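Trainee: After the sequence you'll find the predicted model.
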Amino acid sequence: MEQVAELAGQVAHGPNDFWYLLTVFVLAVFVGFYVVWSVTPALHSPLMAVTNAVSSVIIVGAILAAGPDVIGPSKILGFFAVLLAAVNIFGGFLVTQRMLAMFKKKGK
């Protein structure tokens, strides 16, 4: 049992940290792909709204990454992450609002 814990520690924080993170990323891509494609068409609008909420969480993380006083790669990438996520959030909410307006009954 002790060997399993030691091996798990090496995998999570070992010299091949890149491969560990790449594996998690690839698994997340596959899970996300199958979750989105298995959603019924009636639930696509709420799914897109949740996607916009996830982008809001990304903005918080990017602001934290851009927070240090030293200007470096993390601050520059954090700025671009905030910029792109903001475009995604506001554009997504605008598209969702227009889609919901299509389903409203027009008053006579």
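Mentor: Structure received.

Trainee: When you work out contacts or count neighbours from here on, use the C-alpha atoms and nothing else.
Mentor: Fine.

Trainee: quick one: the helices in this structure?
Mentor: Taking DSSP state H as the test, the helices found in the chain are 2-13, 17-37, 44-65, 73-102.

Trainee: Need the contact partners of the first one.
Mentor: Just to be clear, that refers to helix 2-13. Contacts with helix 2-13, where a contact means CA atoms under 8 Å, 6 or more residues apart in numbering, come from Asp17, Tyr20.

Trainee: from the chain's centre, how far out does stretch 48-58 sit?
Mentor: Remark: stretch 48-58 is offset 7 Å from the chain centroid, using CA atoms, centre = their mean, to the nearest Å.

Trainee: on that earlier part again, can you redo the helices of the chain as TSV with mean neighbour count?
Mentor: Formatted as TSV, the helices of the chain follow (neighbours: other CA atoms under 10 Å):
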stretch	mean neighbour count
helix 2-13	11
helix 17-37	11
helix 44-65	16
helix 73-102	15
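
Trainee: one more structure, for comparison:
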Amino acid sequence: MAKQLMSLPDPPTAIFAANDMMAIGAMKGVQTMGYRIPQDISIIGYDDIEMSNLSNPALTTVHQPKYNMGTECLKNVTCLHKWKVKAWIQRKRITLENHLIIRESVGMVR
């Protein structure tokens, strides 16, 4: 998909992928077309998986608090087990903070 985007008459200057694996795939795709990251295009992922720091260049990404996500999930499953289905039927919004991890795949705004 990144190759298709870069083939447009007016290609983007940045790609924000839905997850880090997709962002790493986009990086590979644009690099095979001869584009330089971040000089020609910035790429950002979402997850902050271990591999994002090992990509070349290192991927800028949004960190998800995976441990906290697991903790909240366990609390909800425990509640479901204790109170059966009634408590689970009520929708509950849980918001966890994430943050941007700036690495090497994002350049200056042109």
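Mentor: Structure's in. What do you need? For clarity, every value in this text was computed on a predicted model and none was experimentally measured.

Trainee: Please work out the TM-score for the two chains.
Mentor: For this chain pair, the superposition-based TM-score is 0.31 by TM-score structural alignment, normalised by the length of the first structure; 54 aligned residues with a CA RMSD of 4.1 Å.

Trainee: The second structure: strands as residue ranges?
Mentor: In the second structure, strands defined by DSSP state E lie at 14-16, 42-47, 60-63, 99-101, listed in chain order.

Trainee: wait, which of these is closest to Met22 of the second structure?
Mentor: Nearest to Met22 of the second structure, of all those, is strand 42-47, at 7.4 Å by CA to CA.

Trainee: and that closest one, what does it pack onto?
Mentor: Other helices and strands packing on strand 42-47 of the second structure, by 3 or more CA pairs under 8 Å, 6 or more residues apart in numbering; DSSP states H and E, are strand 14-16, helix 20-32, strand 60-63.

Trainee: Just give me the longest helix of the second structure.
Mentor: For the second structure, the helix with the greatest residue count under DSSP H is helix 66-83.

Trainee: orientation of that helix relative to strand 42-47 in degrees?
Mentor: Angle of helix 66-83 of the second structure versus strand 42-47, following axes from the mean of the first three to the mean of the last three CA atoms, to 10 degrees, is 30 degrees.

Trainee: Summarise which helices and strands helix 66-83 of the second structure is packed against.
Mentor: When contacts are defined as 3+ CA pairs under 8 Å, 6+ apart, helix 66-83 of the second structure sits against helix 85-89.

Trainee: Report all helices and strands that the helix it packs on contacts.
Mentor: Taking 3+ CA pairs under 8 Å, 6+ apart as the contact cut, helix 85-89 of the second structure packs with helix 66-83.

Trainee: do that again at 7 Å, thanks
Mentor: The criterion is 3 or more CA pairs under 7 Å, 6 or more residues apart in numbering; DSSP states H and E, and there are no helices or strands that helix 85-89 of the second structure contacts.
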